[in-house]
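1. what follows is a predicted structure for the sequence shown.
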Amino acid sequence: MELTLSADGRITRGPSLINPQSSSVYRAAADGALRALRQTAPFDVPQGFPGGAYRPTFNTERACRNR
């Protein structure tokens, strides 16, 4: 995933997937991660946060463990 944040923690571009896969399982997990990012914004950022492009990662193995 990639997104751009402003200095106040708002999403100004994205989030978008990088090298998305076509499997239904991947798509369901990716859609959930994208939705979570959108719903969480604006992010609580420290004073002086410069903003910019970020690539958060979603670790499916860790997130789906014991399910």
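-> In hand now; what should we look at? Residues are numbered from 1 along each chain as shown.
2. for the rest of this, base every contact and every neighbour count on C-alpha atoms.
-> Fine.
3. which SSE is Arg62 in?
-> Here Arg62 sits within helix 60-63, counting by DSSP states H and E.
4. counting neighbours, what do you get for the nearest residue to Leu37 once chain neighbours are set aside?
-> The shortest distance from Leu37 to any non-neighbouring residue, by C-alpha to C-alpha, 6 or more residues apart in numbering, is to Pro15 (7.5 Å). Residues within reach of Pro15, counting by other C-alpha atoms under 10 Å, total 20.
5. ok, second structure coming up, stack it against the first:
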Amino acid sequence: MFSVGIVGTGSYVPEEVTTNVDLEKIVDTNDEWITSRTGIRERHFAPKDVPVSELCYQAGLRALEDAKVAPEDVD
């Protein structure tokens, strides 16, 4: 019988950050209004030429690192 469990986790967010102050320049709103209603102060956006699969790949690498498992050891 096989044993199964979560031995590591990983996440990845793109480097490009857009803050509420950045949004103030393009939308009729302000940082205080957004933060008070959503709790969000900044968000990360991937460049248009970066596929979602690349974000998943990066998160997977971090999960493997967290689990101390080499990619070649995964079945």
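-> Thanks, I have the structure now. Note that this is a predicted model, so its numbers are computed, not measured.
6. drop the TM-score for these two in here.
-> TM-score for the superposed pair, counting by TM-score structural alignment, normalised by the length of structure 1: 0.30. Supporting figures: 32 aligned residues with a C-alpha RMSD of 2.9 Å.
7. about what we covered before: in this structure the residue nearest to Leu37 of structure 1 contacts Glu2, no?
-> Yes: between Pro15 of structure 1 and Glu2 there is a contact at 5.5 Å, judged by C-alpha atoms under 8 Å.
8. quick one, what contacts Ala36 of structure 1?
-> Not one residue lies near Ala36 of structure 1 by C-alpha atoms under 8 Å, 6 or more residues apart in numbering.
9. I'd like the next helix or strand past the helix or strand where Leu3 of structure 1 lies.
-> Assigned by DSSP H and E, Leu3 of structure 1 belongs to strand 2-5. Next helix or strand after strand 2-5 of structure 1 toward the C-terminus (DSSP H and E): strand 11-16.
10. flag every buried residue along the following helix or strand past that next one.
-> Next along the chain after strand 11-16 of structure 1, taking DSSP H and E as the criterion, comes helix 24-40. For helix 24-40 of structure 1, a neighbour-count test (16 or more other C-alpha atoms under 10 Å) marks Ala30, Ala33, Leu34, Leu37 as buried.
11. residue contacts, the residue nearest to Leu37 of structure 1?
-> Contacts here follow C-alpha under 8 Å, 6+ apart; on that basis Pro15 of structure 1 touches Met1, Glu2, Leu3, Thr4, Leu34, Leu37, Arg38.
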